[in-house]
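A.B. asks: missing the sequence, but the structure's below:
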């Protein structure tokens, strides 16, 4: 079982969370100007890297807040979690606490 640390509630079992897709995908500024191809790319096309990947998660059985997580897609290890208003953590820098 995977243990994920909610930035507000602390470590909880993965069954309390809902996956929300790739993090840091900006909403298009002028949606009316998008053609069908551009709209489909925004809605459906996402990165699929091997290694650390920024994802959105929601603590459905807790505070019900959205947060971001860096998860290794090879090992499934959660490397870090952070609030949406915080920058993506630099994994090369030493960890100051939390997951890592």
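C.D. replies: Structure's in. What do you need? Computed from a predicted structure; not experimentally measured.
A.B. asks: Every contact and neighbour count from this point should use C-alpha atoms.
C.D. replies: OK.
A.B. asks: In terms of helices and strands, where is the most centrally placed residue in the chain?
C.D. replies: Centroid-nearest residue in the chain, with CA atoms, centre = their mean: residue 55, separated by 2.0 Å. Under the criterion of DSSP states H and E, residue 55 resides in strand 52-58.
A.B. asks: who's in contact with residue 6?
C.D. replies: 12, 59, 67, 81 (CA atoms under 8 Å, 6 or more residues apart in numbering).
A.B. asks: Now do the helices in this structure.
C.D. replies: Assigned by DSSP state H, the chain shows helices spanning 36-44.
A.B. asks: adding another structure so you can compare the two:
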């Protein structure tokens, strides 16, 4: 089980949350001008990195707020959580002081 820290409620078990997909995906500026192919790309295509990945989560059993989580897709380790509108946290470089 993952232990995810809600920025408002603190650490809780992952069963209290719902996954919401990739974070920081901007809504199209002029959605009416998009082609079907561009809409499909916006709706269905997301990054799939090996390593740190910014995700959206909803604390559905708690405060019912959305927030962002930086999670390592290799180890499933939660590296940081932060409120919407806050910048993605910088991670220490590999091999650096921790």
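C.D. replies: Structure's in. What do you need? Quick caveat, the model's predicted, so the values are computed rather than measured.
A.B. asks: Now the TM-score, please.
C.D. replies: For this chain pair, the superposition-based TM-score is 0.93 by TM-score structural alignment, normalised by the length of structure 2; 93 aligned residues with a CA RMSD of 0.9 Å.
A.B. asks: Out of the contacts of residue 6 of structure 1, name the ones that lie in strands.
C.D. replies: 12, 67, 81 (DSSP state E).
A.B. asks: quick check, nearest of these to residue 30 of structure 1?
C.D. replies: Using CA to CA, residue 67 comes nearest to residue 30 of structure 1 of those, at 25.6 Å.
A.B. asks: Near the residue lying closest to residue 24 of structure 1 once chain neighbours are set aside, how many residues? Count them for me, please.
C.D. replies: Nearest residue to residue 24 of structure 1, sequence neighbours excluded (CA to CA, 6 or more residues apart in numbering): residue 54, at 7.6 Å. By other CA atoms under 10 Å, 22 other residues sit near residue 54 of structure 1.
A.B. asks: residues in contact with the aligned residue in structure 2 for residue 54 of structure 1?
C.D. replies: Aligning on TM-score structural alignment places residue 54 of structure 1 opposite residue 54 in structure 2. Residue 54 of structure 2 makes contact with 22-24, 68-71, 88 under the criterion CA under 8 Å, 6+ apart.
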